[in-house]
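Chemist: Structure for this input, please:
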Amino acid sequence: GMPQVLLRFMAIRSADDIKQSRRIGIIWATLSLGAAVLIGLIGRSMFPMALTTASTSETIFIEMATLLFPPLLAGIVMSGILAATISSADSYLLIAASAFSKNIYKGVLRKDASDNQVMAMTRMILIVLAILGIIIALDENSVIFTIVSFAWAGFGATFGPLMLFSLFWKKTTRQGAIAGMLTGGIAVFIWKLLIKPIGGVFGIYELLPAFILSCVAIVIFSLIGEKPSAAMEEEFEMVKSQSKA
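Modeler: Sure, this is the predicted structure:
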């Protein structure tokens, strides 16, 4: 459900490159996420009594690079943190600003807005979002992992089930899509803020229950609403046969 990743697939040169891209993506994700877990495990064994709070523990990569590498090499290694941050931040900022200016400003608030007005609104929203991000970053006690995991839960539960059902279940309807997105997005906030603090079995990551509820909503509202048109089902079968070929 991450839009900056989906855009890469939408902009791919041809459908023939999908399989190769899938393999590269899975291999890279396995290596990068596995390395992140190993860094955490090794760092904890190297600094058992340090970095005991959630916010300071996120600096373990910097501490390890400073200890294990000479200054020049440590600087090169740590620049990867900044590179990863910039590559993700610019995508999120552009997507959020464009989505607001196109879908809300021009689509709802001012339908007769010109391209220049939409561009001006995009730049304004971009600046506002950047300032909000800076304000959040100024909090020394904030935990980046908590913020990112909450954002990913929202993306995953809101758009993930809908994408899967749209690709593999031809009975998915517009009503089911809207219900699934609303249910998944709202459930993330409710579970995170109201249910998860109870603890126990309710202390699980909010993405899981929200994802399940979104799937249920898609199925229910797709079945009780109007059925997809014959043209839509025909297009679904055509795409399905092409993907198998």
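Chemist: Please make it C-alpha for all contacts and neighbour counts, starting now.
Modeler: Will do.
Chemist: Can you show me the helices along the protein?
Modeler: For the chain, the helices defined by DSSP state H cover 3-10, 18-46, 54-57, 60-68, 71-99, 115-137, 144-168, 174-190, 207-224, 230-244.
Chemist: tell me the angle of the first one relative to helix 144-168?
Modeler: Same thing as helix 3-10. Put simply, helix 3-10 runs at 40 degrees to helix 144-168, going by axes from the mean of the first three to the mean of the last three CA atoms, to 10 degrees.
Chemist: okay if I get the helices of the chain as a markdown table plus mean neighbour count?
Modeler: Output for these, formatted as a markdown table (neighbours: other CA atoms under 10 Å):
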| stretch | mean neighbour count |
| --- | --- |
| helix 3-10 | 12 |
| helix 18-46 | 12 |
| helix 54-57 | 15 |
| helix 60-68 | 15 |
| helix 71-99 | 14 |
| helix 115-137 | 15 |
| helix 144-168 | 18 |
| helix 174-190 | 22 |
| helix 207-224 | 21 |
| helix 230-244 | 12 |
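Chemist: Would you convert the ones you listed into CSV that also reports distance to I198?
Modeler: What follows is these, written out as CSV (distance: least, CA to CA, whole Å):
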stretch, distance to I198
helix 3-10, 32
helix 18-46, 28
helix 54-57, 20
helix 60-68, 30
helix 71-99, 32
helix 115-137, 26
helix 144-168, 17
helix 174-190, 12
helix 207-224, 15
helix 230-244, 43
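Chemist: and for comparison, fold this next one:
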Amino acid sequence: MNYLEIITFTLYFAVVLLIVFLSYKKQKSDKDFILGDRKLNFWLTALSAHASDMSSWLFLAYPAQIFLLGGFNIWAGIGLTLFMYLNWQFIAPKVRIATEQTNSLTLNAYFENRFADRSSSIRLVSGLMTLLFFTIYICAGLVGMGFLVESLFGVHYAIGISIGLFIVMLYVFLGGYTTVAWIDLFQGFFLLGVILVIPVYLLFQLDGFTPIATAAKAQNLSLSLLPDFKPNTLYQAFILTAGWGLGYLGQPHIITKFMGIKNVQDMSKSKYLGISWQILALTGATLIGLIGIALFPNGLENPELLILNVVQQNLHPFFAGLVLCAILAATTNVMAAQILVVASSLCEDFYKRLFRKKAKPKELLWVSRFSVLFISCIAFIVALFKVTTIYKLVLYAWTGLGTSFGPLLLISLYSKKINRFGAFAGILTGGTIAAIGPYLGTVMKIEFPSMIVGFAISSLSIISVSKITKKYELQKLNLEN
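Modeler: Model prediction:
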């Protein structure tokens, strides 16, 4: 690694640690640690929600799919943008109001309080789904970080993920929700600048899109969104769009960002700011994948390291260092948000609910922090095995969270004809289908659309079980803002 790249890395992480130090003193209770006492402005909310969403998937996995499969895979980006807009429009304001009225710090606590579940069954099953799928999600980030550090420094993969995990644990353990939000704001602008500057610069170097089109034709790759209008092509486009997009409705690490905004009336500002950021970021990532087709016509040994090869071969070492910082930032952003959600779940849904119902805020704050250590160690052990690609790991976890929580959250905000039995059934069926979906597809030798099937069956389970049991006991809410 060039010494200029090392200097860039050092300066970047010095800024991150400064933010950690400044926000550490503000954390006085579990409420501060988990939701920042609901005092975030619309800038922080918008950039935090989107920066904590776009992990190494944005820089490594998504461009690799464009690089390998061509323009058709852009439907994944379209689906994400469309459904995130719907998330802001129909979920964000209501979930902010509902969680405050039910005095809920986590999504799992909201479900329990909303349905007046005194048996703890909803909180426990939702807590288990949170632990299962977030562990996989955090593993995806660690795998990406391990690949990156291994390639950059020539160190062993295990050392790579250890370095990355230490950085993330440090600023989550010390700062909590507000720290993660401020770092997301800083890194959100940084990520956007990097992912837009690279393709613009390289397109000038290539003299436009002609070399990309020529290389794609030589590789028999289509750059079109729809190579043809055959039923199977249209079906695959729908699967990509909905298969990714629907997941937004149930991602706890994104939903909690909505819960922390100070004024609900500012949610609209956050929506337009956040969606603008997402469109620009996905456009930049798409262009990087397309440019890779021209730069590497013979392919790469590991396509998910496309951007690493691009910047090291085409940029000055200082700017290459900035890009590599951005990739690490994208990974650490999401891992931090996810670890925080899991730590919150362990503290609120298990420790406080089952063992210490009258625990003091300071005690819960430290339980949250030690939960960060616990879940990080588990994710580290699993990530050591490198079972599959980053893309597949993220899709598996994304699907699991989306089908477990998305249908119930949506229905709970818009219907009074559901109860705790339906809620429990919805979480269990959605999560189970997502968990076994890939294996069903392998056995049946088909592409099993786990997200779409799981979302539909979870929704039907919620409605049908609630209708059969007919005992509606919900906490009353006033969701007008």
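Chemist: related to what we said a few turns ago, out of the helices of structure 1, which is closest to K106 of structure 1?
Modeler: Distances from K106 of structure 1 to each of those were compared using CA to CA; the minimum, 7.0 Å, belongs to helix 115-137.
Chemist: Any idea how far the closest one is from the middle of the chain?
Modeler: Average the C-alpha atoms of helix 115-137 of structure 1, do the same for its chain, and the two points are 19 Å apart (CA atoms, centre = their mean, to the nearest Å).
Chemist: Need the residues that contact it.
Modeler: Under the criterion CA atoms under 8 Å, 6 or more residues apart in numbering, residues L93, L94, A96, A97, S98, F100, S101, K102, Y105, K106, S142 lie in contact with helix 115-137 of structure 1.
Chemist: what does S14 of structure 1 align to in structure 2?
Modeler: Correspondence of S14 of structure 1 to structure 2, assessed by TM-score structural alignment: N263.
Chemist: Please give the number of neighbouring residues around that match.
Modeler: Using other CA atoms under 10 Å, N263 of structure 2 has 16 neighbouring residues.
Chemist: Out of the helices of structure 1, which gets nearest to G200 of structure 1?
Modeler: Counting by CA to CA, and looking across all of the helices of structure 1, nearest comes helix 207-224 at 14.4 Å.
Chemist: which two in the contacts of helix 115-137 of structure 1 are spaced the farthest apart?
Modeler: Every pair in those was compared (CA to CA); the two farthest apart turn out to be K106 and S142, at 34.8 Å.
Chemist: and those two? which has more neighbours close in?
Modeler: With neighbours defined as other CA under 10 Å, K106 of structure 1 and S142 compare such that K106 has more, 19 against 14.
Chemist: The alignment partner in structure 2 of that one and F134 of structure 2: what is the separation?
Modeler: Structural alignment (TM-score structural alignment) places K106 of structure 1 against K352 in structure 2. As judged by CA to CA, to the nearest Å, K352 of structure 2 and F134 of structure 2 stand 20 Å apart.
Chemist: With L477 of structure 2 instead?
Modeler: L477 of structure 2 is 29 Å from F134 of structure 2, by CA to CA.
Chemist: ok, now F83 of structure 2?
Modeler: The value you get for F83 of structure 2 to F134 of structure 2, if CA to CA is used, is 21 Å.
Chemist: so what's A329 of structure 2 closest to, chain neighbours aside?
Modeler: What sits nearest to A329 of structure 2 in space, not counting adjacent residues and going by CA to CA, 6 or more residues apart in numbering, is Q187, at 6.4 Å.
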